[in-house]
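Undergrad: sequence-free structure coming up:
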């Protein structure tokens, strides 16, 4: 998957999620996806390289960074709770879809129950692939 494909595929995954909406609060160079007003994915270019920035469980984020050099701490975000994904070996559609869905679920879980568009504890679980 090349960088533009990474952005296109990640955006397609995000747009399929209930209540997810793309915005451009930081200008045209940043595409920001939100659910109920809360950010769960950002896309931009970091010195010419397309990247996707996603929320992640801290333990999972650390493990992903240890396993793949194309997953690094979140660019301009809290390094413990966000990751940056760029195109490279080991970054495939299955992983990108899983990471986008996990980010979405983490954000939805912190919304008031009445505002949650899905149950964050069960949504997308049946589609996960073991790593």
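TA: Happy to help now that I have it. None of the values given here were measured: they were computed from a predicted structure.
Undergrad: going forward, measure contacts and count neighbours with C-alpha atoms only.
TA: Will do.
Undergrad: Work out the gap between the lengthiest strand in the chain and the centre of the chain.
TA: The strand that spans the most residues within the chain, counting by DSSP state E, is strand 38-46. Computed by CA atoms, centre = their mean, to the nearest Å, the chain-centroid distance of strand 38-46 equals 8 Å.
Undergrad: buried sites along it?
TA: 38, 39, 40, 41, 42, 43, 44 (16 or more other CA atoms under 10 Å).
Undergrad: residues in contact with the helix or strand just after that strand?
TA: Going down the chain from strand 38-46, the next helix or strand is strand 49-55, by DSSP states H and E. Outside strand 49-55, the residues that touch it by CA atoms under 8 Å, 6 or more residues apart in numbering are 3-4, 6-7, 10, 40-45, 74-75, 81-87, 99-100, 102-104, 106-107.
Undergrad: here's the one I want to compare it with:
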């Protein structure tokens, strides 16, 4: 997946916005203001995604391209390295899971 396809998929999710609060090279995607995905723009090599803690551990054990979240809370975030083993459909599933993890914590009036 390239960065344009990744960006288009993230923005296709309801109530998603994008911004760059950490500098010109880090693109973030938010649902109602809460971040669910971060990635580098210049070098699109990995993506930080929120994850259910139990699933995060399982994914790290099963896939060598899933690591504890770089510069993030390692209990709730994974860094997914974009490698040939990480298919577009699998990556979309991880992005949707991240979105859902954040969305379910939102106040009822925002859902």
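TA: That came through, no problem. This one's a predicted model, so the numbers in the text were calculated from it and none came from an experiment.
Undergrad: Now the TM-score, please.
TA: Aligned and superposed, the two chains score 0.92 in TM-score terms (TM-score structural alignment, normalised by the length of structure 2); 110 aligned residues with a CA RMSD of 1.5 Å.
Undergrad: just to revisit the earlier point, as a markdown table, the buried residues of strand 38-46 of structure 1 with distance to residue 92 of structure 1 would be great.
TA: Putting those into a markdown table (distance: CA to CA, whole Å) gives the following:
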| residue | distance to residue 92 of structure 1 |
| --- | --- |
| 38 | 26 |
| 39 | 23 |
| 40 | 20 |
| 41 | 17 |
| 42 | 18 |
| 43 | 17 |
| 44 | 18 |
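Undergrad: Specify, as a residue range, where the longest helix seen in structure 2 falls in structure 1.
TA: Longest helix of structure 2, by residue count under DSSP state H: helix 88-103. Aligned using TM-score structural alignment, helix 88-103 of structure 2 spans residues 93-108 in structure 1.
Undergrad: mean distance, the longest helix of structure 2 to its aligned residues in structure 1?
TA: For helix 88-103 of structure 2, the mean deviation from structure 1 after alignment is 0.6 Å (mean CA distance after the TM-score superposition for structure 1).
Undergrad: Ignoring the adjacent residues along the chain, who's closest to the equivalent of residue 31 of structure 2 over in structure 1?
TA: Alignment note (TM-score structural alignment): residue 31 of structure 2 maps to residue 35 of structure 1. For residue 35 of structure 1, ignoring the flanking residues on the chain, the nearest one in space by CA to CA, 6 or more residues apart in numbering is residue 20 at 4.5 Å.
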